[in-house]
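Asks: Have a look at this fold, sequence not included:
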């Protein structure tokens, strides 16, 4: 997760700050700075204990710090993910741990960190970066675009019936297990399904530690974590991770069942999981977190108007290396266009790029030809996952279309069959 405050360019220039790499010995100070910036509720020691396993697993060599003399006043990190993009899994830098010490806000600290990190990522050969933003008004200036939305869906009883022809397979079996009991099977289902779902990243053991954490603090006022595991003759094909909260009033039980994650390899496995959570006794409402905006539940519930949906902005995408990022992506339709890109923080991306692509691949090269579109690199990031369109940004007046229909044609090429979902804040 990331946070910081917007730099004020009228004050200390970013170039005056010292930005350098860090190491394991300095990490307690990094954790202190980031925790304070994020208003973390735990003590510095507690935060250090909770996040150190993630850094141990991914390494300390990607952490950057900004210093004022000997004092660490800002930090940024990036996990080396294998994340599914349009066209399949590829390396993506998962930017995280961003923070500026409160006394050094609006003085260019973040600008210095962002510039250096983008250079480092490019030098590593990583053409894409992604992040979750705890404050949405910041990262556009650094070239990130809000690329995906996810939704929390709520269905209250008695409106949870699925359509009569929902696919059901009587050969499937469903077991209710504890988190650790089902860990290996859940991880295997996810490992197989992640490459088919744009936005998912493969999880190492430390990420499963986090997803399946079942301490008293993790539970809050809810039950222990439960795992509904669906299997066929060959093994597990789906799971739902959920907790319940028992509540009773004058009208009787009005308990809640909250699904943290639901992953299924087949439509029938998904229906079996929805049948299970919607038919638990004493449950008055079911909440499904972290769903794609086109989650199959919209087409499975008999009365879709009974779904309460709360959308959230999920992944922000950044094209670190514009030609490499665009060449590595798949395309749904042929397109040839010239895009003029502005990029304040990664000047190697600035210029006019001819994109020539079809279902078999793409070529991207610099050109002197007149542009069909002019835009900031952040708008390419917002459109990269195929959920948001450039045409909508033309209509908003933030992307300039020089050739009528150019945005729509590029949007058609960038289209993906299903909305992205990441489902885990990093």
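Replies: All right, it came through fine. Quick caveat, the model's predicted, so the values are computed rather than measured.
Asks: use CA for all of it now, contacts and neighbours both
Replies: OK.
Asks: Tell me how many other residues crowd residue 112.
Replies: Neighbourhood size, residue 112 [other C-alpha atoms under 10 Å]: 22.
Asks: Pull up the gap between it and residue 18, please.
Replies: 8 Å (C-alpha to C-alpha, to the nearest Å).
Asks: Overlap of the contact sets of the two?
Replies: Common contact partners of residue 112 and residue 18 (C-alpha atoms under 8 Å, 6 or more residues apart in numbering): residue 66.
Asks: Give the next helix or strand downstream of the helix or strand harbouring residue 111.
Replies: Assigned by DSSP states H and E, residue 111 falls within helix 109-123. Next in sequence after helix 109-123, counting helices and strands by DSSP H and E, comes strand 128-131.
Asks: what packs against that next one?
Replies: Contact here means 3 or more C-alpha pairs under 8 Å, 6 or more residues apart in numbering; DSSP states H and E; on that basis strand 128-131 packs against strand 88-100, strand 316-319.
Asks: List the buried residues in the first one.
Replies: Burial within strand 88-100, assessed by neighbour count using 16 or more other C-alpha atoms under 10 Å, is assigned to 88-100.
Asks: gap between residue 340 and residue 216?
Replies: As judged by C-alpha to C-alpha, residue 340 and residue 216 stand 53 Å apart.
Asks: Those two: which is more packed in?
Replies: Shown here are residue 340 and residue 216; by other C-alpha under 10 Å, residue 340 has more neighbours (24 against 11).
Asks: For that one, give its distance to residue 376.
Replies: In terms of C-alpha to C-alpha, residue 340 sits 8 Å off from residue 376.
Asks: Likewise for residue 210?
Replies: 36 Å.
Asks: Which one's more surrounded, those two?
Replies: Counted by other C-alpha under 10 Å, residue 210 and residue 376 do not tie: residue 376 has more neighbours, with 21 against 15.
Asks: In addition, the following structure is provided for comparison:
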């Protein structure tokens, strides 16, 4: 049908076969001139250099023109032309450039035929017209291939648009659900953050209170320790006095022992004097009286010394007991002072820890406030996500409508 429409018949094919001997030797020059003109166009040069080398394309075009010069149109010829058209569609060659290339070839062939003698001008014109019909046929095949691929592309594009719209719709629904879940989670996090902030404030206040009480306890213990130290000093003085009293008692005891010795010697002398007075008879009577008085005085002295000795021993026992009690008290005061120092150190450590805890709690409060601000930013971003999801949904509907 298309051959009849453009008037391409056997006479035209015969004219092509008749012109073939004159054109075939010029095919290399025609091919070179054709690609020189194509490569002068930057877009065409990019397409050619991207997909195939120029030499391979030149060989393909030479073979293509040889088949045309054979002047035979059959199913195999048409199939090869459709395959070439499909290859050009596949590499993305725009149809205007492809159709223009036929005019370039026709011009080169027409120039090759123009050098014939005048008497053969009519044959050249018939051959030129026949080549024009052949190129017209190939242009029809190209346009058909481009139309068919364009329809296929349109269908594929429509399917892709529908698939994209479906994915966009699913994505928008997922984003909306995610935004709602995020909003609920953020609200729960904000509430938990508020609770943690309240707990942190209470903890900080409690830490400050504990630190204050601990420092007060330290001060009280230090004061009590000072009192204990003063008492220890006093007991130390008392021990020194007791030691002095013991020393004095021992010296007094020595004096008493000395007096006792003198009294015993005096008593012995009085006894000897009485014996001698007795021997003297009446002459020693007066001396006997004196000796008796001396003995009586010695006996009284010994009796008093016994009483004094008893008092000294009692005093020494009391002093020893006081020394023992003083030593025990000093030991207990030392132990109590050590215990107080240990408790004071513990309280100081507790106060320091309370201060550090209070500082960390303050830092935690600041972190929670920053976290709260971040949650607010995330909530706003979540709202933006929901809005974007709505716009995606609208875009999906527009794609589906398109």
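Replies: Great, that's in hand. Keep in mind the model is a prediction, meaning the values are calculated, not measured.
Asks: Report the TM-score for the pair.
Replies: The pair, once superposed, lands on a TM-score of 0.20 when counted by TM-score structural alignment, normalised by the length of the second structure; 128 aligned residues with a C-alpha RMSD of 6.8 Å.
Asks: Going by distance to residue 128 of the first structure, which of the buried residues of strand 88-100 of the first structure wins?
Replies: residue 92 (5.2 Å; C-alpha to C-alpha).
Asks: quick one: that closest one and residue 64 of the first structure, what's the gap?
Replies: Taking C-alpha to C-alpha, one finds residue 92 of the first structure at 17 Å from residue 64 of the first structure.
Asks: got it, and residue 375 of the first structure?
Replies: From residue 375 of the first structure to residue 64 of the first structure the distance is 29 Å (C-alpha to C-alpha).
Asks: now do residue 308 of the first structure
Replies: From residue 308 of the first structure to residue 64 of the first structure the distance is 41 Å (C-alpha to C-alpha).
Asks: Comparing these two, which residue is more hemmed in?
Replies: Comparing residue 308 of the first structure with residue 64 by other C-alpha under 10 Å, the one with more neighbours is residue 64, at 25 against 14.
Asks: thought the more buried one was touching residue 72?
Replies: No: using C-alpha atoms under 8 Å, residue 64 of the first structure and residue 72 do not qualify as a contacting pair, with a distance of 10.1 Å.
Asks: residue ranges of the helices in the stretch 201-350 of the second structure, please?
Replies: For the stretch 201-350 of the second structure, the helices defined by DSSP state H, counting those that start in this stretch cover 285-401.
Asks: try the stretch 301-426 of the first structure
Replies: 322-327, 377-383, 390-396, 406-414.
Asks: just the stretch 51-200 of the first structure next, same as before
Replies: So, for the stretch 51-200 of the first structure - with DSSP H, counting those that start in this stretch - the helices run 109-123, 179-193.
Asks: Pick the most buried one from these.
Replies: helix 109-123 (a mean of 21; mean count of other C-alpha atoms under 10 Å).
Asks: So which other helices or strands are in contact with that one?
Replies: If you count contacts as 3+ C-alpha pairs under 8 Å, 6+ apart, helix 109-123 of the first structure packs onto strand 18-21, strand 64-68, strand 71-85, strand 88-100.
Asks: Out of those, the one nearest residue 178 of the first structure is which?
Replies: Checked against C-alpha to C-alpha, the stretch from those lying closest is strand 71-85, at 27.7 Å.
Asks: which of the residues in the closest one are buried?
Replies: 72-85.
Asks: Present the residues you listed as a markdown table; the columns should include distance to residue 182 of the first structure.
Replies: Putting those into a markdown table (distance: C-alpha to C-alpha, whole Å) gives the following:
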| residue | distance to residue 182 of the first structure |
| --- | --- |
| 72 | 42 |
| 73 | 42 |
| 74 | 40 |
| 75 | 37 |
| 76 | 34 |
| 77 | 32 |
| 78 | 30 |
| 79 | 26 |
| 80 | 27 |
| 81 | 24 |
| 82 | 24 |
| 83 | 24 |
| 84 | 24 |
| 85 | 28 |
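Asks: From residue 311 of the second structure, how far out is the closest residue to residue 264 of the second structure other than its chain neighbours?
Replies: In space, and not counting its chain neighbours, residue 264 of the second structure is closest to residue 298: 7.1 Å by C-alpha to C-alpha, 6 or more residues apart in numbering. Note on residue 298 of the second structure: its distance to residue 311 of the second structure, by C-alpha to C-alpha, is 20 Å.
Asks: more neighbours, these two?
Replies: Between residue 298 of the second structure and residue 311, counted using other C-alpha under 10 Å, residue 298 has the larger neighbour count: 22 against 13.
Asks: Quick check, the residue nearest to residue 264 of the second structure in contact with residue 271.
Replies: No: between residue 298 of the second structure and residue 271 there is no contact, the gap being 10.8 Å when judged by C-alpha under 8 Å.
Asks: Can you tell me how far residue 410 of the first structure is from residue 380 of the first structure?
Replies: Taking C-alpha to C-alpha, one finds residue 410 of the first structure at 11 Å from residue 380 of the first structure.
Asks: Right, I'll call it a day here.
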